[in-house]
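1. Sequence first, then the predicted structure:
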Amino acid sequence: MKPIYLDYAATTPVDPRVKAAMMDCLDADGLFGNPASRSHLYGWLAEEAAEDARRQVADALQADPREIVWTSGATEADNLALKGAALARRERGRHIISSAAEHKAVLDPLHWLGEQGFDITLLNPGADGIISPQQVADALRDDTILVSLMHANNETGVLTDIAAIGALCRAREVLFHVDAAQTFGKEPLSMATLPVDLLSVCAHKLYGPKGVGALYVRRAPGLVLDAQIHGGGHERGLRSGTLPTHQLVGFGTAAALAMAERESEQARLQALRARLWAGLEATGAVRLNGHPTQRVAGILNVAFPGRDGELLMTAFAGIAISSGSACTSASLDPSHVLTAMGLGAADALSSLRFSLGRFTSEADVDVAIGVVSEALTRLSA
């Protein structure tokens, strides 16, 4: 039997309704045309489908569709935001603020920018995983041009107060980028009210397909990005490349479904997470990593002090979980997120992430609790 899937923070299965919409864009009877082919009906219909999807993603963000730039995922969106903004504003300053607990899709581009002569400040979160507005305020300088912080950490689920930090940036005329891959369609995100200039999202954390994402770019005077991919001038010159109609339609459908079901789905996930934590806590052998309440509904990161996380994942063979980000799953090093929060290497290596989603049931949670409890008892014996 397949293990119970509890790794939704890594990726989500495509919702059947999303799959059905995508299938209509693949064969000769569907919308298979190139959206950039404006000389015939096939291209017009494909372009219409792509723009409908853009509108659905924009609506989920309460943004203007013209502010949505298609990308291949959140990683490319992060690269376009960070490199594009830094290179376009380098004459104004070269200081960038971020966090040591960011995803590698942010940390690696920042490392590259550092090699290009930019000065990077990486803030360490508190023991609860939170980067406070005061930390950002204290780090801002006259030459700061960009702040980049994720909305919810992909390993701990801890949420950042992007409204307060965005207000600080807006007052200093500093661009604010947010990686919202883990919160798009789950937490309220209104670009009409939030002081966020650039925001990265993707489809595969939202029951849509892999390989497609978007960067929200606020339409504001002086907000200019240097394109990172050239070859045709697509997406108003910001991102060249033939648009994958089926993936865009899948992304748009997933975004629309998420918004229609967001409140009920997040309430259900919060209840499931509480049920899971109560069961794990009852074993007496775990400790919660990160703030207990300031977190996205579906993610639970726990330490099993004195245990080895890799050994535990083998012992928990009935459930599919992870020790952190999928992008770092091959590494034997302790989680950079947890060590940035102050955990020692041993505790970080004993920590595992459980993440729940749309197709997780109460029965799945109860089985997971049983698997963990039985394995811990067996290992102790």
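-> Okay, I see it. Numbers count the residues shown, from 1 in each chain.
2. CA atoms for contacts and neighbours, from now on please.
-> Fine.
3. burial of residue 230, as a residue count?
-> Residues within reach of residue 230, counting by other Cα atoms under 10 Å, total 12.
4. quick one: residue 151 and residue 130, what's the gap?
-> 10 Å (Cα to Cα, to the nearest Å).
5. Who has more neighbours out of these two?
-> Counted by other Cα under 10 Å, residue 151 and residue 130 do not tie: residue 151 has more neighbours, with 26 against 21.
6. unless I'm mixing things up, the more buried one is touching residue 176, no?
-> No. With contact defined as Cα atoms under 8 Å, residue 151 does not reach residue 176; the gap is 11.6 Å.
7. For residue 151 and residue 130, list the residues in contact with both.
-> Shared contacts of residue 151 and residue 130 (Cα atoms under 8 Å, 6 or more residues apart in numbering): 159, 160.
8. Tell me which stretches of the protein form strands.
-> Under the criterion DSSP state E, strands of the chain are mapped to 4-5, 68-71, 95-99, 119-123, 144-150, 175-179, 198-202, 213-217, 287-288, 299-303, 319-320, 351-355.
9. ranges for the helices of the stretch 251-381 of the chain?
-> 309-315, 336-340, 345-349, 362-380 (DSSP state H, counting those that start in this stretch).
10. For residue 172, the count of nearby residues, please.
-> 15.
11. can you check residue 255 too?
-> 28.
12. Could you check how far the closest residue to it other than its chain neighbours is from residue 14?
-> The shortest distance from residue 255 to any non-neighbouring residue, by Cα to Cα, 6 or more residues apart in numbering, is to residue 57 (5.8 Å). The spacing between residue 57 and residue 14, counted by Cα to Cα, is 17 Å.
13. what about those two, which has more around it?
-> A count of neighbours by other Cα under 10 Å puts residue 57 above the other of residue 57 and residue 14, at 30 against 19.
14. gap between the more buried one and residue 218?
-> Shown here: residue 57 relative to residue 218, a distance of 14 Å by Cα to Cα.
15. Likewise for residue 61?
-> 11 Å.
16. again, but for residue 6
-> Taking Cα to Cα as the criterion, residue 6 is separated from residue 218 by 35 Å.
17. contacting residues for the residue lying closest to residue 53 once chain neighbours are set aside?
-> Excluding the flanking residues, the one nearest residue 53 by Cα to Cα, 6+ apart is residue 252, at 4.2 Å. Listed by Cα under 8 Å, 6+ apart, the contact set of residue 252 reads 52, 53, 54, 55, 56, 57.
18. taking those residues one by one, which sit in helices?
-> Per DSSP state H, helices hold the following members of the contacts of residue 252: 52, 53, 54, 55, 56, 57.
19. another one to put next to it:
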Amino acid sequence: MAYDGNSMTSRTYLDWNATAPLRPESRAAMVEALDRGGNASSLHAEGRAARSIVENARRGIAQLVGAETKNLTFTSGGSEANALALSPGWGADVLLVSAIEHPSVLAGGQFAKADNLPVDVNGSLSLTGLQVALEHVSRRGKRAMVSLMLANNEVGTIQPVKAVAELVYAAGGLLHVDAVQAAGRIPIDINDLGVDLLTLSAHKIGGPQGIGALIRRSDKLHLARPLMRGGGQERGLRAGTENIAAIAGFGAAAAAVRVNLSSEAAMMRALQERLEDSLCNAVEGAVVFGSGVPRLPNTTLVSVPGTKADTLLIALDLEGMAVSAGSACSSGKIAPSHVLAAMGVASELALGAIRVSTGYATEEKDVDRFLIAWRKCVTTLLKRQQVAA
């Protein structure tokens, strides 16, 4: 996908896991909402119109994951939704999280700390490790909350959530799933997964930045102390005037995903296969992480021994390629990936990892352009190292 801006027409955007470009449907819904104005808590006609926008969007987003409309709470994004979910106020004493979670989950939310659970070489949660941890919590007379990504944001590994749910509920615990990266790439049904709480973020599916949602599977699950208090908005779970335009954009993006998911996912899978086959053939020693297990159809994390991600990113950027070195949630810093470290990847290989992520508007020509640029940059960097040595 090439940018439309005058200075960016020759660039190719392949960093959809960081943020997806705004869908036309979402942009149109936001503009209409901005033109209408009104506060959704007001009782006059303008307020009721604003409330209608919010509730229509809430209904459509809930439908995207098979949830009941009343159980969806809007937040400022995925990180806030995770922080709202990770609270002892839901009735848990101990927080268990996988070692490859998003920083907003690893931070522990409102728990004093989070205990990390191991993953295997492909980034899949160790069910044995989870079982041991749950038994340890039970022996202490405590109740566990487990938080797990549905799909990893760096490697794309899809987690065995159903199996995790069985273990968690057998131990009397609660289960939160961060589905931010999975939405718009694979089908999601909160009831089929069997999770208590689920997080979404609009800007990963082509909606605006700054809006997300926490969804409960059942309204019988209550939060004793919400993260943001002081108003009655969102049924008391999240105070603050609703961001009408962003919510409208979120709802429109969710509606587009519901209609187009099957075709978009198939297209992304075909591009992934094209990309990864060519990567492994283009440069000797190239490694695609997580290739041995089910992954998101749009995510590829690749490394070549002897390369450094920071240097490679600069070179690719100069070639017009927008990609990343894994997660984009560390204020632009490039550091060894905690995900790859948890997977047992050697630091030298991990430091060269580049993430390529596609989306609904990516085309074959975008992948082909990247492959040409990547091979050129990797080959040049390796030659320079050989000369320096």
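-> Perfect, thanks for sending it. Everything numeric here is computed off the predicted structure, so don't read it as measured data.
20. about what we covered before: could you find the counterpart of the residue nearest to residue 255 of structure 1 in structure 2?
-> Residue pairing (TM-score structural alignment): residue 57 of structure 1 is matched to residue 61 of structure 2.
21. I'd assumed residue 256 was in contact with its match.
-> No. With contact defined as Cα under 8 Å, residue 61 of structure 2 does not count as touching residue 256 (10.4 Å).
22. buried sites along stretch 102-118 of structure 2?
-> Residues 102, 104-111, 114, 116-118 are the ones in stretch 102-118 of structure 2 that count as buried (16 or more other Cα atoms under 10 Å).
23. number of nearby residues for residue 74 of structure 2?
-> A count of nearby residues for residue 74 of structure 2, using other Cα under 10 Å, gives 25.
24. do the one 4 residues further on as well
-> Residues within reach of residue 78 of structure 2, counting by other Cα under 10 Å, total 28.
25. now swap in residue 280 of structure 2 and tell me
-> 15.
26. What distance do you get for the closest residue to residue 230 of structure 1 other than its chain neighbours to residue 211 of structure 1?
-> In space, residue 230 of structure 1 comes closest to residue 240 once its chain neighbours are excluded; the distance is 5.3 Å by Cα to Cα, 6+ apart. Using Cα to Cα, residue 240 of structure 1 is found at 15 Å from residue 211 of structure 1.
27. Equivalent analysis for residue 105 of structure 1, please.
-> For residue 105 of structure 1, the distance to residue 211 of structure 1 equals 14 Å [Cα to Cα].
28. Next: residue 369 of structure 1.
-> When distance is defined by Cα to Cα, residue 369 of structure 1 is 33 Å away from residue 211 of structure 1.
29. Quick check on the two: which one has the bigger neighbour count.
-> Between residue 369 of structure 1 and residue 211, counted using other Cα under 10 Å, the more crowded position is residue 369 (23 against 18).
30. Quick check: residue 175 of structure 2 vs residue 221 of structure 2, distance?
-> Counting by Cα to Cα, the gap from residue 175 of structure 2 to residue 221 of structure 2 is 12 Å.
31. if I look at the two, which residues touch both of them?
-> The contact sets of residue 175 of structure 2 and residue 221 overlap at residue 196 (Cα under 8 Å, 6+ apart).
32. which of these two has more neighbours?
-> residue 175 (25 against 14).
33. and residue 208 of structure 2, what is it in contact with?
-> The contact partners of residue 208 of structure 2, by Cα under 8 Å, 6+ apart, come to 22, 26, 202, 246, 249, 250.
34. For these, which pairs are in contact in structure 1 too?
-> Counting by both residues aligned by TM-score structural alignment, their matches' Cα atoms under 8 Å, the contacts of residue 208 of structure 2 that remain in contact in structure 1 are 22, 202, 246, 249, 250.
35. export these to JSON lines and tack on distance to residue 381 of structure 2?
-> Converted to JSON lines, these look like this (distance: Cα to Cα, whole Å):
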{"residue": "22", "distance to residue 381 of structure 2": "34"}
{"residue": "202", "distance to residue 381 of structure 2": "37"}
{"residue": "246", "distance to residue 381 of structure 2": "43"}
{"residue": "249", "distance to residue 381 of structure 2": "42"}
{"residue": "250", "distance to residue 381 of structure 2": "42"}
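36. looking at those, which has the most residues close by?
-> Busiest of these [other Cα under 10 Å] is residue 250, holding 35 neighbours.
37. Just the helices from the stretch 51-200 of structure 2, written as ranges.
-> Counting by DSSP H, counting those that start in this stretch, the stretch 51-200 of structure 2 has helices at residues 78-85, 103-106, 127-139, 161-170, 190-193.
38. Quick one: these as TSV, columns for distance to residue 232 of structure 2 too.
-> Shown next, in TSV, are these (distance: least, Cα to Cα, whole Å):
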stretch	distance to residue 232 of structure 2
helix 78-85	16
helix 103-106	25
helix 127-139	35
helix 161-170	32
helix 190-193	26
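39. Quick check: which of these is buried the most?
-> Greatest average neighbour count among those goes to helix 78-85 (a mean of 26), per mean count of other Cα atoms under 10 Å.
40. and that one with strand 174-178, angle?
-> Angle of helix 78-85 of structure 2 versus strand 174-178, following axes from the mean of the first three to the mean of the last three Cα atoms, to 10 degrees, is 180 degrees.
41. in structure 1, what residues pair with helix 78-85 of structure 2?
-> Counting by TM-score structural alignment, helix 78-85 of structure 2 pairs with residues 74-81 of structure 1.
42. what's next to the matching stretch, contact-wise?
-> Contacts with stretch 74-81 of structure 1, where a contact means Cα under 8 Å, 6+ apart, come from 71, 105-106, 109, 177, 179, 181, 198-202, 212-215, 225-228.
43. ok, average deviation of that stretch from structure 2?
-> The superposed stretch 74-81 of structure 1 is, by mean Cα distance after the TM-score superposition for structure 1, a mean 0.3 Å from where its aligned residues fall in structure 2.
44. Please say which position in structure 2 residue 372 of structure 1 maps to.
-> Using TM-score structural alignment as the criterion, residue 372 of structure 1 maps onto residue 374 of structure 2.
45. check contacts around its match.
-> For residue 374 of structure 2, the contacting residues are residue 316, by Cα under 8 Å, 6+ apart.
46. which residues sit in contact with the equivalent of residue 321 of structure 1 over in structure 2?
-> Mapped onto structure 2 by TM-score structural alignment, residue 321 of structure 1 lines up with residue 323. Residue 323 of structure 2 makes contact with 13, 14, 15, 313, 316, 317, 354, 355, 356, 357 under the criterion Cα under 8 Å, 6+ apart.
47. Just the buried residues of the residues you listed.
-> Counted by 16+ other Cα under 10 Å, those give 13, 14, 15, 313, 316, 354, 355, 356, 357 as buried.
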